[in-house]
Structure formats: C-alpha cells, structure tokens
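S.K.: model the following, please.
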Amino acid sequence: MFKKWMMLCIAMVCSMAIAQGAAATPVDEQQAVADVVETLRAAMNHPGDGATLKSLVMDELSYGHSNGKVQDKTEFVDALVSGKSDFSSIALSDQSIRIVQDTAVVRHTFVAVTNDSGKPGNVSLKILMVWKKLDGHWRLLARQAVRFSA
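M.R.: Have a look, this model is predicted:
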C-alpha cells in the first residue's frame, strides 16, 4: 500500500513539473507578442495578397487612425493591398508590452515613409495596440494612433 501511494505521489509531482515547464513564461509571451508585432509591421510594409495580414488580425478588428478614421478587418487589409495605404518604410521604437492573461497591450512609436495612393509623405505616430491570444496565437483586436511631433 505504501509503495502504491509513494508511486502516485511521485507521478503527481512529475506531472506538475512537466506542466509548469510546458507553460510559457511571461518573458516567452512578451517575446511572442513582440514577434507578432514585427510580423505585422513587415506585412504592412509588403502586404502581397493580404493573406498574412488577414491571419494576424481578428474578424472584429477596430483599426483607428490618427485622423479619427476607423477601419474594420476588410477595410484595413484592402487599403494596404490596393496601395491606398502604402508604406515605403516603417520603423518601430520605444515599444512596451504588458500582458494580462490572454490580452496584450502594446505601445510604441511608429515612424513611416508613406506613398498613399501615389502621394509621398511621412508620419510619426504613437500607437496603442490590443492583442488577444486565441487558440495559441496572438491576433490584433484593436489599434489606435495619435500624431506627435518627432
């Protein structure tokens, strides 16, 4: 009886150790969010057919621009794929990431060279993003931009 009880205890301890080791640490999650933000930046810079963009954002996306315009998922992707929103370069800096359960709040400075509908320009923005973890993947739920003087 003692031997069975001892084996059960050892099995439980091993199971808990394995489960804890498999769980992502806060640093791992922050890196995962940083990686998906970088993937989104690259996809905005080179949208292709929009497949990557679509995979990174939720269907319920609320994408707010500094001029007050708000786009849903379809409008956001279509604007980039069509060239209506066109980025020659995008640089992110001063990024902070805060994770609360399955939600990540990302803030950064966004500086870009644009060519929207063939019109060259520059933009400097402060960005707030809200990411949600669904089925093990981080997806953009909301984004809001405000202008600032660089």
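S.K.: can we go C-alpha only for contacts and neighbour counts from here?
M.R.: Will do.
S.K.: residues near residue 103, how many?
M.R.: Using other Cα atoms under 10 Å, residue 103 has 17 neighbouring residues.
S.K.: now it. Nearest residue, chain neighbours left out?
M.R.: Residue nearest to residue 103 in three dimensions, not counting chain neighbours: residue 132, with 4.6 Å by Cα to Cα, 6 or more residues apart in numbering.
S.K.: list the contacts for that neighbour?
M.R.: Residue 132 makes contact with 102, 103, 104, 138, 139, 140, 141, according to Cα atoms under 8 Å, 6 or more residues apart in numbering.
S.K.: ok, now with 6 Å
M.R.: Going by Cα atoms under 6 Å, 6 or more residues apart in numbering, residue 132 touches 102, 103, 138, 139.
S.K.: can I assume residue 104 sits in a strand?
M.R.: Yes - membership of residue 104 in a strand is supported by DSSP: H, G, I helix; E, B strand; the rest coil.
S.K.: one more to line up against the first:
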Amino acid sequence: MIKKIILALSFIMTVSISAQKTNDKDAVAAAAEKLRLAMISGEKSSLESLILPELTYGHSGGHIDDSKEFVEKLASKKSDFLTIDITNQTVQIVGNTAIIRHHFYATTADAGKAPGDVTLDILLVWAKVKNDWKLLARQAVKAEKKK
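M.R.: This next block holds a predicted model:
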C-alpha cells in the first residue's frame, strides 16, 4: 500500500513539474516577444520592464552594453530596428533560468542611416524574478553561412 502511495505521489510530482516547465516556457517565450516589440518601438519603460539592472548585452561585433546603454541606444534610435523577425527559436528551462536561442533577422536604420539588414544567431539568458522573466544576458554572433 505504501509503495502505491509513493508511486502515485511521484507520478503527481512529475506531472506537476512538467506542467510548470511548459508554463515557464510559454511565459519566457512571451517575454521574449515583448522584448522584440520593445526593441522595435524603442519605448524606454517597456525595455526597462523586461531587463535586469545587471544586464550584459553582447553585440556580434564584440561591443558589450550594460542595461543603461542598451536602453539608451534603442530609446534614442541610435540603434533603430524597423523590423525584427525571429525564427528557429528554442526555449530551455533550468530551474529559475531560461535559455533561448533563435535566428534574428532585422532591418535597421541606425541613427537615421539608410536601411540595412542584419542576420544573427542570438543567445538570451532569462532569470525568473518572482513570477516575471527578466533578461539577464544576450549574446549575438554572426549567423553561420549555409554551405
């Protein structure tokens, strides 16, 4: 009888943990979508609501922004995304941390320059703070050319 109870409790815990990971995957994917939209709009309050003060934001060219520089560049349109399209996104939950990888295709008009195109592979690291997902780290690399 005790074995059956332990087995039933183990099953319930497994199902519960699996459901929580699914909910977390959906929630962090939704946060990533909010970030995509905020990067296009450049809306300062939206950007600030999605990131941690400790943010480290790595560009494909090697420059690293902190949270203030990241927000300032987008809000001032020094970095101006006209479009951002995300494909091949994967989300992995590890405790209170989420890892997102995706392909990033964007059209830019940085500081009023003529539009340009950007194709990158992105790694995002999100931390769960209370019930919200906040961006802690981002690293971009130039997308590998297909052979």
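S.K.: quick one on the thing from earlier: got a quick ChimeraX command for the buried subset of the contacts of residue 132 of structure 1?
M.R.: This is how ChimeraX selects the buried members of those, with burial counted by 16 or more other Cα atoms under 10 Å:
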select :103,138,139
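S.K.: mind listing the helices for structure 2?
M.R.: Remark: helices assigned in structure 2 by DSSP state H are 2-41, 44-50, 67-75.
S.K.: would you mark the buried spots in the shortest one?
M.R.: Within helix 44-50 of structure 2, the residues scored as buried using 16+ other Cα under 10 Å are 44, 46, 47, 48, 50.
S.K.: closest to residue 2 of structure 2 out of these?
M.R.: Taking Cα to Cα as the measure, residue 2 of structure 2 sits nearest to residue 50 out of the buried residues of helix 44-50 of structure 2, at 46.6 Å.
S.K.: would you mind measuring from the counterpart of that closest one in structure 1 to residue 19 of structure 1?
M.R.: Aligned by TM-score structural alignment, residue 50 of structure 2 pairs with residue 56 of structure 1. Counting by Cα to Cα, to the nearest Å, the gap between residue 56 of structure 1 and residue 19 of structure 1 amounts to 28 Å.
S.K.: if we can go back for a sec, tell me the counterpart of the residue nearest to residue 103 of structure 1 in structure 2.
M.R.: By TM-score structural alignment, residue 132 of structure 1 lines up with residue 127 in structure 2.
S.K.: now do residue 37 of structure 1 against residue 110 of structure 1, distance only.
M.R.: 12 Å.
S.K.: to clarify, my last question referred to residue 128 of structure 1.
M.R.: Using Cα to Cα, we find residue 128 of structure 1 at a distance of 10 Å from residue 110 of structure 1.
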